[in-house]
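J.: Next come a sequence and a model predicted from it.
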Amino acid sequence: MNNSHPQLRTVNVTRYVTPLREGGSMPAIAEADDEFLYVLKFRGAGQGVKALIAEIIGGELARALGFKVPEIVFANLDKAFGRTEPDEEIQDLLKASVGLNLALHYLSGSITFDPTVAVIDSKLASQIVWLDCLLTNMDRTARNTNMLFWHKELWLIDHGAALYFHHSMENWEEQAKKPFILIKDHVLLPQASELDEVDEAFKAMLSDELIEEIVSLIPVDWLSQDLEEESAEDRRKVYAAFLKSRVANSQIFVKEAKHARSGLI
């Protein structure tokens, strides 16, 4: 477990290198003022800041549990950036994303995880399945595994589709205790034979304090968008309470995962 307090650096985007058109949100490879390359995820894209919030929570929870995750940073985009961009779609995206965005360190030379070639041991498979059940991450399927091999190690990427409860937060208490039925499509579910052991270990690692520290990383202005009555800090408390409840009731999603797996083996 990573015992250090989670924190994110802030960089300034200096160069737009190339778009990554695999997903609907159209992230890009970009260079920052620290001279590193990043996969830049834009606040002005499809799901807006909620995808960025899910990326922070999912990525930093994964890191705290010991998974390899590219460094996540805040990325400032100046209003003058992209004025010379010839592609109108990209220019519109850049204009809509002025301010604070999110970026992940670009793993140059990495190889996409291929379930038909690579073999993952049952413990690691069970750990990843448990994490994605916790996060309600629907985006770790055979079609799009969102895992990379880099320097002979498995890295987890792209948690932006997780925590889909936050697109309708009115009944978050009920959603926190629901099983994650989409786990049936998880690429590693057939190998996940140690879910009970992982459940016991991971519940002990995810303290309320750790969850609150990770949720505290979310910028206030990201929490303030589309608010009606609740305040930004009230919404932050909802994220923390949702995760705490989900951890406390993990037997619900573990049972669902084991049931789904029984139909595959």
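T.: Structure received. Residues are numbered from 1 along each chain as shown.

J.: contacts and neighbour counts: CA atoms only from here.
T.: OK.

J.: Leaving aside the residues adjacent along the chain, what's closest to the one residue sitting closest to the centre of the chain?
T.: Taking Cα atoms, centre = their mean, the centroid of the chain lies closest to His159, which sits 2.2 Å from it. Sequence neighbours aside, Glu55 is the residue nearest to His159 in space, at 4.7 Å (criterion: Cα to Cα, 6 or more residues apart in numbering).

J.: ok, the one you found touching Asp158?
T.: Yes. Taking contacts as Cα atoms under 8 Å, Glu55 lies within contact range of Asp158: 6.5 Å.

J.: residues in contact with stretch 224-235?
T.: Contact partners of stretch 224-235, identified using Cα atoms under 8 Å, 6 or more residues apart in numbering, comprise Val220, Asp221, Leu223.

J.: Look at the first one and say how many residues are nearby.
T.: Counted with other Cα atoms under 10 Å, residues neighbouring Val220 total 14.

J.: what residues are up against the residue nearest to His159?
T.: For Glu55, counting by Cα under 8 Å, 6+ apart, the contacting residues are Asp158, His159, Gly160, Ala162.

J.: quick one: secondary structure of Gln7?
T.: What DSSP: H, G, I helix; E, B strand; the rest coil gives for Gln7 is coil.

J.: ok, it to Leu124 distance?
T.: 25 Å (Cα to Cα, to the nearest Å).

J.: who has more neighbours, the two?
T.: Leu124 (18 against 12).

J.: Next SSE downstream of the helix or strand where Leu223 lies?
T.: Leu223 is part of helix 220-224, with elements assigned from DSSP states H and E. Proceeding N to C from helix 220-224, the next assigned helix or strand is helix 232-248, under DSSP H and E.

J.: got another, please set it beside the one above:
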Amino acid sequence: MKTPNELRTVNVMRYILPLREGGSLPALAEADDGFNYVLKFRGAGQREKALIAELLGGEIARLLGFKVPELVFAELDVAFGRSEGDEEIQDLLKGSQGLNLALHFLSHAINYDPLAMPVDPLLASKIVWLDMLITNVDRTFRNTNMLMWNRELWLIDHGASFLFHHSWHHWERNAKGNFPIIQNHVLLPQASMLDEANEALKPLLTPEIFKQIVSLVPKNWLLAGGESEDPSELAGVYEGFLSLRHAHADQFTKEANHARKTLI
């Protein structure tokens, strides 16, 4: 059974260009290890919550065997971006000083095209299962958040997952509840083996693994929303949500099967 890895930390050396496809203005940047990364800023959009979701969702996907670009912590120096001419980008950089999150840039990768790139039914089913687990709303025909690289399917951008953390009330209900947005999932029409995906993936995750994954989240990210002064309390909510959601995997698998039947 795979276990979570400690994330490396890199220092951002050069801002190359903004990637304006995303509403949070991620950027292509070069780090001090010589590699390029897609940099996700804690000063953008949903701020630290988007980075927490990206980290948790990406690590869970990796542990389940999916192809996911390496996640790293990316340190942004106080002086970084002072020469940036675009005021919007300069404000974003100023608001993101310190620790951010980045994904290894897959050079020459192309966006997944659901009309031209059929996916194996079991793989499609496993991806749908993952997104049901983490309540990811953003893997649709409009925005697939998947890349083809070296003839393999890679998963990116999990920052729109874990909807419960935008309103901490009733997180248990959200963990056990339905997820009707799954009907918009780009791979749902191809996901004809959801029961098999559930049987294969459910045993790979445990409450202890969830605890280890959540422990990777920096404490100041947990505290940034102001919901609590105790990071362990908030970490415990994430652990509890994932464990409870995982315990109801049979239920959400049935829900995904039902949603698929309404499409075909």
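T.: Alright, I've got the coordinates. Since we're looking at a predicted model, the values are computed, not measured.

J.: what's the helix or strand for the residue nearest to His159 of structure 1?
T.: Element membership for Glu55 of structure 1 (DSSP H and E) is helix 49-64.

J.: so how far does whichever helix or strand comes after that helix sit from its counterpart in structure 2?
T.: Counting by DSSP H and E, the next helix or strand C-terminal to helix 49-64 of structure 1 is strand 72-77. Mean deviation of strand 72-77 of structure 1 relative to structure 2 after superposition (mean Cα distance after the TM-score superposition for structure 1): 0.2 Å.

J.: thinking again about what came up before, next, the buried residues of the helix holding Glu55 of structure 1.
T.: For helix 49-64 of structure 1, a neighbour-count test (16 or more other Cα atoms under 10 Å) marks 49-64 as buried.

J.: Also stretch 96-116 of structure 2?
T.: For stretch 96-116 of structure 2, a neighbour-count test (16+ other Cα under 10 Å) marks 96-106, 109, 112 as buried.

J.: ranges for the helices of structure 1?
T.: Applying DSSP state H to structure 1 gives helices spanning 49-64, 88-96, 122-135, 172-176, 195-205, 208-215, 220-224, 232-248, 250-262.

J.: Near the residue nearest to Leu102 of structure 1 when sequence neighbours are not counted, how many residues? Count them for me, please.
T.: Closest residue to Leu102 of structure 1 apart from its sequence neighbours, by Cα to Cα, 6+ apart: Phe74 at 4.7 Å. Phe74 of structure 1 has 22 neighbouring residues, counting by other Cα under 10 Å.

J.: same deal with Glu87 of structure 2?
T.: Counted with other Cα under 10 Å, Glu87 of structure 2 comes out at 9.

J.: Could you check how far it is from Val78 of structure 2?
T.: 16 Å.

J.: now for the lengthiest strand in structure 1, which elements pack on it?
T.: Secondary structure of structure 1 per DSSP state E: the longest strand is strand 10-19. With contacts taken as 3 or more Cα pairs under 8 Å, 6 or more residues apart in numbering; DSSP states H and E, strand 10-19 of structure 1 sits against strand 28-32, strand 72-77.

J.: can you list contacts of stretch 240-260 of structure 2?
T.: 128-129, 132-134, 171-172, 175-176, 178-180, 182-183, 188-189, 191, 194-195, 198, 202, 205-207, 210.

J.: Against Arg151 of structure 2, how distant is the nearest residue to Gly23 of structure 2 once chain neighbours are set aside?
T.: Leaving aside its sequence neighbours, Gly23 of structure 2 sits nearest to Gly45 (Cα to Cα, 6+ apart; 7.1 Å). Gly45 of structure 2 sits 32 Å away from Arg151 of structure 2, going by Cα to Cα.

J.: before we move on, back to that, now distance to Thr140 of structure 2 too, for the buried residues of stretch 96-116 of structure 2, in TSV please.
T.: TSV is the format used below for these (distance: Cα to Cα, whole Å):
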residue	distance to Thr140 of structure 2
Ser96	28
Gln97	32
Gly98	32
Leu99	30
Asn100	26
Leu101	23
Ala102	22
Leu103	21
His104	23
Phe105	22
Leu106	21
Ala109	19
Tyr112	11
